[in-house]
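**Q** what would the 3D arrangement of this be:
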Amino acid sequence: MSNDHIRPSSIEGIKQLAKRFKKSDGIQHAVALDKASKAAGFENYKHALRKLAGGLAAPGASPVLYISVSWRDRMTKATGCEILKMPLGKTLDALLKPAQYKASRGLGTMRREGPDHLGDTYTASSQKAAREAACEAARTIQFIEATRLVPSKAKRSFPRGQFQNRMPGSDHDAAWFDPAAKTFIRTNEPYARSSVSPEQHAWAERLGWAVAVSPWKGMYRPDGGTSLFLLADMSKGYLLEQMISRLAEAPAPIVASAWDGESRPIVPAFVSPGQLAEIEAKVPEVKMAGERRGSNNSVAYSMVLSGARRRPKSRMPIEGHKLVGRLLKSILIGTRARAGVHRRVDAIRCELDNWVQCEYKRDELSDDVFFDLYYHELPEEDALAAVPTSWDRHIVNLDEVKATLVRYYPECPPLRQLLKKADLAIRSLRTWNVAPTHTRRVDRSDIHRNRDPDDGGRL
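**A** Here you go, the predicted model:
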């Protein structure tokens, strides 16, 4: 693959391209870094570090962000993907880290797909819901860029560190951290209120806090009657005037009623320019020695979203995939609060979703069956759809998943990696002392449909 057309937009992208230059041109790493930096539009690597570390875009390019949300209407069976493009003053990675997304209501279900792309891991129930989700995420980014705050879930952000001290009339409140001032502030977005009430004034005076109404309408429902309140601890010396001024100059909140995004089919999956550059920069050079290892129990495969990987050199029966998918879905129920379980199990099903795409063509595996193998929630009548009375059921199910994989796949590194994830999830379950509780069940269809359409498969 030629390196000439790749134009990195981040330090990580420059580093990845430098590795390719080093290998293809036989040059020193420092020389390769400078060459990759020039490809990105900078004078050299030091120049790129100074500019990109400060959150600026590559020369000649204004930062933009794509927000994609897939949707599926259960009644009509219609599907699609809504894509919103918004301008930024800084790159996404300069505004906040992916680990901070989950602390925000508007970004909690979003995942960094690339340096210029946020993708929703939930599948919305309609086109309207998808647009609303994309706009709420966009408004959150607008707020972060204007205020220079980052989302937080710290309990000490409440007055005197106590939840019961929250402001009277609080609704849709959230915590934020100011990296410059090293302190927390809170936001509130109640309905039908555009001024601070006497009760709230008294609360603020009693606790030594400041309350102000923002001229910018907010993140939650700015076109549905909510207002944005800013709250800060005055004993920390924090003043809200500067933040109010920044919000007054911010662009109007992006709302679904003024939608100007793109609507496209759910497949092929949307890949942003920056995301594509990162993928291409990470594609390893093909080695002749690797091509001769035919006796290995694994084979190489490549996906648009995940790049080059390996999978077992065999295929599991469709019924085996159905069983494993059902078990994995059941394990994800009630475990969202336990990242050691939920993330690993989600990674297992994502990988198996890739494998089954490589194992079966469309004439062997229909779309209706394929899309339900590893995604979509279990039917309510399924015995595994309810939250278990204890985590023992999940442990038993994970053991059955492992046994099924070992039964149908040959021993190889890709299989060992999945089994290790399952073992770590089991270990996490055994040390989890929190009792299972009912949680809202959401239809998630994390779209990783990566077959090449030219081959007659899913993307």
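**Q** CA only for contacts and neighbour counts going forward, please
**A** OK.
**Q** go ahead and flag the most central residue of the protein.
**A** Relative to the mean C-alpha position of the chain, the nearest C-alpha, by CA atoms, centre = their mean, is the one of residue 111, at 0.9 Å.
**Q** for that one, give me its contacts.
**A** 98, 101, 118, 119, 120, 121 (CA atoms under 8 Å, 6 or more residues apart in numbering).
**Q** against residue 218, how distant is the closest residue to the fourth one other than its chain neighbours?
**A** It stands for residue 119. Closest residue to residue 119 apart from its sequence neighbours, by CA to CA, 6 or more residues apart in numbering: residue 68 at 4.9 Å. Summarising the geometry, the distance separating residue 68 from residue 218, computed by CA to CA, to the nearest Å, is 21 Å.
**Q** between the two, which one's more packed in?
**A** Neighbours per residue, other CA atoms under 10 Å: of residue 68 and residue 218, the larger number sits with residue 68, 30 against 25.
**Q** from what I see, the more buried one and residue 84 are in contact.
**A** Yes: in this structure, residue 68 sits in contact with residue 84. The criterion is CA atoms under 8 Å, and the distance is 6.5 Å.
**Q** anything in contact with each of those two?
**A** Overlap between the neighbourhoods of residue 68 and residue 84 consists of residue 134, taking contacts as CA under 8 Å, 6+ apart.
**Q** let's see this one next to it:
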Amino acid sequence: MGLDRASSRAGFSNFQHARRSLLAYGTTSVTFRFSTFISVYWRDPKTKVSGNQIIEVSLSKALDDIIPSRNYKHARGLAYFTRSASDLIYCEMTNDSSSAVALACKAARVLQFMAATGLQPSSKAMPVSDGRGSGLPGRDHGSSWFDPESRRYIYVDEPYAAAVKDRQDERADWARRNGWEVARAIWPGMYYPEGGSELYLATDRKKGLPIGPVLSGMSRIQAATVPENCKQVHVPDGEYFRSPGQERDATAKVLKLKQKRPPRATPHTVPFKMVMASGRRPNAKMAVATHQRVGQLLKDVLTATRDRAGVANRIGSVRSELDDWVQMEYDHDALPNDVFFELYYRERVTVPDDERGVAGREVHIERLIEAKELIGSAYPDCEPVRNLVRKLDLAVKSLTSWK
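**A** As a prediction, this is how the structure comes out:
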């Protein structure tokens, strides 16, 4: 009876159900089918050396099925990351390559945890329910999670093993007094397993999410991704990494154009609609060679001025718009993928020191002026073109005032 009661509290029907479930999860071989790439850009502020560390992690679910990008901010290991494609996230946070790898691995562990459990991160704090005003003894690096279907919560506590080694009885007593259940997982956790942290699940026995099914899901995770075992992706010097998802997205933008003829046009503009983009564009073509020159000018400025939002954001908007326009101007035969992919989004990896930041202000202003003149001479005067020119003017203004 005691084992059945404990199994029931853990979310199983009885002890035999719990035993069969845990054994099944422990012996079933899971075939991972979805590769997700995690990219971390780094730059040493003293030596000015920079780089990009990329790891690949295999998951049981696709990235967008694990977590919507709007929820990244609630997960400690994903808060600084941005979704770039259906299989790629990136951030620009660290000062050296080893820290970049560690940060990528931490994000991978968070995705491993969510893929296995189906839980979503929450900003909700772990409640302090002890009548004496104290929480779970020794708790550290806590995070909150919920089941999207039941909307019930469970909490993850990830203290260092040494910090709670002699406090297990104290923690168990706290759980008993407050009607909570606390259980340590076999899987080492998300926070810093390579540094000695371990993972505990904590839940309110009456209102919280049962621990048993979550532990069962976690038992399907193989090894936690850490710097010592992660699969690093090495990109040759001078080449730009592009994930399979990015390639698919780019191809989809080219191929999935609107079938019907646009409903109306003005003398100088036509409406357009494509996957993830719509609006009006000039009723003219800019030569591919001119697109190549404008793209190179914009990319050279952007790679050297990422720290200046007033420049980077406006150039990013201009190149995105031109990237859409060129796809409407030329079909696949006239603009094959190997040419198209190079136009606006394959950037240089190394930036000369005399071009980085404020040091390269004058050359960047000259580049933007040339890009503006090329756009103005290739397209008729119309509002879409004037909008691009305004953004380039604002980028020049931001460069001029950069101290």
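**Q** rewinding a little: am I right that the residue nearest to the centre of the first structure sits in a strand?
**A** Yes: for residue 111 of the first structure, which was evaluated using DSSP: H, G, I helix; E, B strand; the rest coil, the result is membership in a strand.
**Q** that one maps to what in the second structure?
**A** Residue correspondence to the second structure (TM-score structural alignment): residue 111 of the first structure is matched to residue 82.
**Q** likewise residue 64 of the first structure?
**A** Residue correspondence to the second structure (TM-score structural alignment): residue 64 of the first structure is matched to residue 35.
**Q** distance of the spatially closest residue to that match that is not a sequence neighbour from residue 138 of the second structure?
**A** With CA to CA, 6+ apart as the criterion, residue 35 of the second structure has its nearest non-adjacent residue at 4.6 Å, and that residue is residue 58. Look at residue 58 of the second structure and residue 138 of the second structure: by CA to CA, they are 33 Å apart.
**Q** residue ranges for the strands of the stretch 1-150 of the first structure, please.
**A** 64-72, 79-87, 110-114, 117-120, 150-152 (DSSP state E, counting those that start in this stretch).
**Q** in TSV, list those strands along with distance to residue 187 of the first structure.
**A** Formatted as TSV, the strands of the stretch 1-150 of the first structure follow (distance: least, CA to CA, whole Å):
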stretch	distance to residue 187 of the first structure
strand 64-72	24
strand 79-87	23
strand 110-114	21
strand 117-120	23
strand 150-152	10
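**Q** for the ones you listed, which one sits closest to residue 254 of the first structure?
**A** Counting by CA to CA, residue 254 of the first structure lies closest to strand 79-87 out of these; the figure is 9.1 Å.
**Q** OK, contacts around residue 207 of the first structure?
**A** Neighbour list for residue 207 of the first structure: residue 159 [criterion: CA under 8 Å, 6+ apart].
**Q** so what corresponds to it in the second structure?
**A** The alignment partner of residue 207 of the first structure in the second structure, by TM-score structural alignment, is residue 178.
**Q** and that match, how far from residue 146 of the second structure?
**A** Using CA to CA, residue 178 of the second structure is found at 20 Å from residue 146 of the second structure.
**Q** tell me the secondary structure at the alignment partner in the second structure of residue 176 of the first structure.
**A** Using TM-score structural alignment as the criterion, the counterpart of residue 176 of the first structure in the second structure is residue 145. Secondary structure for residue 145 of the second structure, judged by three-state DSSP, is strand.
**Q** how far away is the closest residue to residue 145 of the second structure other than its chain neighbours from residue 198 of the second structure?
**A** On the basis of CA to CA, 6+ apart, the spatially nearest residue to residue 145 of the second structure that is not a chain neighbour turns out to be residue 121, at 4.6 Å. With distances defined as CA to CA, the gap from residue 121 of the second structure to residue 198 of the second structure amounts to 19 Å.
**Q** one more: residue 399 of the second structure?
**A** Applying CA to CA, one obtains 48 Å for the distance of residue 399 of the second structure from residue 198 of the second structure.
**Q** do residue 258 of the second structure as well
**A** In this view, residue 258 of the second structure and residue 198 of the second structure are 52 Å apart by CA to CA.
**Q** more neighbours, those two?
**A** Comparing residue 258 of the second structure with residue 198 by other CA under 10 Å, the one with more neighbours is residue 198, at 23 against 13.
**Q** list the contacts for the more buried one?
**A** Contacts here follow CA under 8 Å, 6+ apart; on that basis residue 198 of the second structure touches 158, 159, 160, 161, 184, 185, 188, 189, 192.
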